[in-house]
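Visitor: sequence below, structure please.
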Amino acid sequence: MAAASRRYSSAFLWIVLMVFGLKEACSQPLRSVHIRSVSENHELMQDDGKSLLLQSLELPTRESCRLHEELCPLVDQLEQYFRNSLVGRSLVIRKVDAYARNRYGLPLLQLEELDGRWVQQHLLEQGLARLRGGEQMTADETVMLRKAEKSARQAGRGIWGTEFGAVKSADDPGKLWPFLNSFQLVEGTLQKAAYRGDWLYLNFGSDWREDFTVAIHHNDLSAQDWSQLIDDLWRRRKLSVEGRYTVRVRGVLSLWNGPVIVVAHPKEIELSDVP
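Guide: This is a model prediction of the structure:
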């Protein structure tokens, strides 16, 4: 009986230690990084020499400034923010995702300043960045960051007040040519879709050889969950005149036949009822 009592007491003690241990662990501050410097391409260099990037953002760089002079004041403002708010400071990592890396293997992180200001949200609100598409953002993060970007876009702040950064119309593909090989947002009337070979093509005009097109590879259609976007598009089609509806897409503008953006994630496509 005494042995059983000791076993129960030990078990109870173990549970208590586990509960309070977990509570203490949860009360510990989130992991942080200390930024030593920021490169011309906006790589954040840590004290240990390792680099990281701000996840989900497309930032104007010195290289884009040399090609598009109107971006230079924005790059100056962005670099000043980095110097004043990030360099020489510790930043809190909002979440740790070992799989969030760019094609060169650099970690992509969501960061907060020590006062709680979310770096990505702040840069989007100021018009100093545009939101990329996927990169493992949660649904809540997507909503919050799109809202921040929208406020700057509607006010014409920062990059949204430039010809380079403004949302482009798919109606005149010739006007897209000066912005080839750059990240852009293009908006237009989706007229039809076609599956050819390994690609799904969303056509924004009657002549796919010249008009703007969105291309999605079948591997990306299989790897991602497109169900919500497809449902939204289907409802829109039933409610729209002649089965047509307006869509906004974001990504690197390339040239195949006409201008094209290759999309790899459903978050890179959005319905644009609301500006």
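Visitor: drop to CA atoms for contacts and neighbour counts, all remaining ones
Guide: Noted.
Visitor: how about stretch 78-90: buried residues?
Guide: Residues of stretch 78-90 classed as buried by neighbour count (16 or more other C-alpha atoms under 10 Å): L78, E79, F82, L86, V87, R89, S90.
Visitor: could you do stretch 136-152 as well?
Guide: Within stretch 136-152, the residues that qualify as buried are Q136, M137, T142, L145, R146, A148, E149, K150, S151, A152, counting by 16+ other C-alpha under 10 Å.
Visitor: out of those, which sit inside helices?
Guide: If you go by DSSP state H, those have T142, L145, R146, A148, E149, K150, S151, A152 in helices.
Visitor: tell me who's in contact with the second one.
Guide: In this case it means L145. Q120, Q121, L124, L131 (C-alpha atoms under 8 Å, 6 or more residues apart in numbering).
Visitor: which elements pack onto the lengthiest strand in the chain?
Guide: The residue-count maximum for a strand in the chain (DSSP state E) belongs to strand 245-255. Strand 245-255 sits against strand 183-190, strand 259-262, strand 269-271, with contacts defined as 3 or more C-alpha pairs under 8 Å, 6 or more residues apart in numbering; DSSP states H and E.
Visitor: one more sequence to fold, the one below, so I can look at both together:
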Amino acid sequence: MHRTAIASLAAALLTGASPAAACEGLRMAPGGLVTEVVDGDTVLLDSGLAVRLIGTQAPKLPLGRDDVSAWPLAPEAKAALENLALRREVQLGYGGEEKDRYGRALAHLFVGSGDSLVWAQMHMIEAGLARVYSFPDNRRCLDQLLAGEARARAERLGIWTDPYYSVRAADRPDEWLDRAGGYELVEGRVLLADKNGPRVYLNFGRFWKEDFTAVIEAPALRLFERDGLDPLLLEGALVRIRGWVDDRDGPRIEVTHPEQIEVVARP
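Guide: Below is the predicted model of the structure:
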């Protein structure tokens, strides 16, 4: 059964989570031998299959793109995944959409065999060399990964010592508006949760054309409803929202599934 990061909006404090040792409920499949580590969240197998470690985002490398600069700690993240997985047998676990538009497998990666499997996603996140990055069609085990990320952040491991990855203050968007186009974690108190037509707006300031806003469109609202969650109940709550920032009437993040919102403190 699918478990969400916030089982209900009345009792959704991730700080109280106690993650299990490994992700369960997946469709397991043989993987093969890892022949190359592309970066901190992508590997190549001896079959020629590229595997994207679903649920995580490691610091990015240019990978031959002239217009892309390496993110801080990108070489360290790649080295950590190499130390874990390179030239080792792996198994793949699927918990949602199984291929992306590039033909890469979207899978949880388990390194080793028998009872000694290491869940690569959790390994990278707990080391502070990746953060949780999720999709509405691939939500398995995000609660565990979010709890692992919270531990790494609390211990200031890896990326959590670098300002590039800092959690942004929702009430000070002028300090990070230049991050528009990037993937960010933004934390603040919801001043107003309001439904207007088919969408819900979570407003973090009094001037919606300037302040930070999270937008939940109709398809995402159906996922909230399916999980028994009402985002309007977030009014007054201190929350952390993750996603891609755009600049439309002030900085915004579109929330496409419930796990993008972590409740830090209830109203």
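Visitor: superposed, what's their TM-score?
Guide: The pair, once superposed, lands on a TM-score of 0.77 when counted by TM-score structural alignment, normalised by the length of structure 2; 232 aligned residues with a C-alpha RMSD of 2.7 Å.
Visitor: which residues touch the closest residue to D39 of structure 2 other than its chain neighbours?
Guide: Nearest in space to D39 of structure 2, with sequence neighbours left out and distances taken as C-alpha to C-alpha, 6 or more residues apart in numbering, is K78 at 4.6 Å. The contact partners of K78 of structure 2, taken as C-alpha under 8 Å, 6+ apart, are V37, V38, D39, G40, D41.
Visitor: inside strands: which ones of the residues you listed?
Guide: V37, V38, D39.
Visitor: mind listing what the second one touches?
Guide: Residues counted as contacts of V38 of structure 2 (C-alpha under 8 Å, 6+ apart) are L44, K78.
Visitor: 10 Å - rerun?
Guide: L44, A50, V51, R52, L61, L63, K78, A79, L81, E82 (C-alpha atoms under 10 Å, 6 or more residues apart in numbering).
Visitor: tell me the secondary structure of the fourth one, please.
Guide: This points to R52 of structure 2. strand (DSSP: H, G, I helix; E, B strand; the rest coil).
Visitor: burial measure for it, as a count.
Guide: 25 (other C-alpha atoms under 10 Å).
Visitor: what's around the closest residue to it other than its chain neighbours, how many residues?
Guide: Of all residues not flanking R52 of structure 2 in the chain, T42 sits nearest, at 4.6 Å (C-alpha to C-alpha, 6+ apart). T42 of structure 2 has 22 neighbours, counted by other C-alpha under 10 Å.
Visitor: so who does T42 of structure 2 touch?
Guide: Counted by C-alpha under 10 Å, 6+ apart, T42 of structure 2 has contacts 36, 50-54, 56-58, 78, 81, 104-106, 109.
Visitor: check M144 of structure 1 too.
Guide: Contacts for M144 of structure 1 (C-alpha under 10 Å, 6+ apart) come out as Q121, T138, K150.
Visitor: and the aligned residue in structure 1 for A237 of structure 2, what is it in contact with?
Guide: Aligning on TM-score structural alignment places A237 of structure 2 opposite Y245 in structure 1. With contact taken as C-alpha under 10 Å, 6+ apart, Y245 of structure 1 is in contact with 188-192, 233-234, 236-239, 271-273.
Visitor: format these as a markdown table; extra columns: neighbour count and distance to C72 of structure 1.
Guide: A markdown table is the format used below for these (neighbours: other C-alpha atoms under 10 Å; distance: C-alpha to C-alpha, whole Å):
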| residue | neighbour count | distance to C72 of structure 1 |
| --- | --- | --- |
| G188 | 20 | 29 |
| T189 | 16 | 33 |
| L190 | 22 | 34 |
| Q191 | 15 | 37 |
| K192 | 14 | 39 |
| L233 | 20 | 38 |
| W234 | 14 | 42 |
| R236 | 16 | 40 |
| R237 | 16 | 42 |
| K238 | 12 | 45 |
| L239 | 12 | 44 |
| L271 | 16 | 31 |
| S272 | 13 | 29 |
| D273 | 9 | 32 |
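Visitor: distance to L30 of structure 1 added to those residues, as a markdown table?
Guide: Shown next, in a markdown table, are the contacts of Y245 of structure 1 (distance: C-alpha to C-alpha, whole Å):
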| residue | distance to L30 of structure 1 |
| --- | --- |
| G188 | 42 |
| T189 | 45 |
| L190 | 44 |
| Q191 | 47 |
| K192 | 47 |
| L233 | 39 |
| W234 | 42 |
| R236 | 42 |
| R237 | 45 |
| K238 | 47 |
| L239 | 47 |
| L271 | 36 |
| S272 | 36 |
| D273 | 38 |
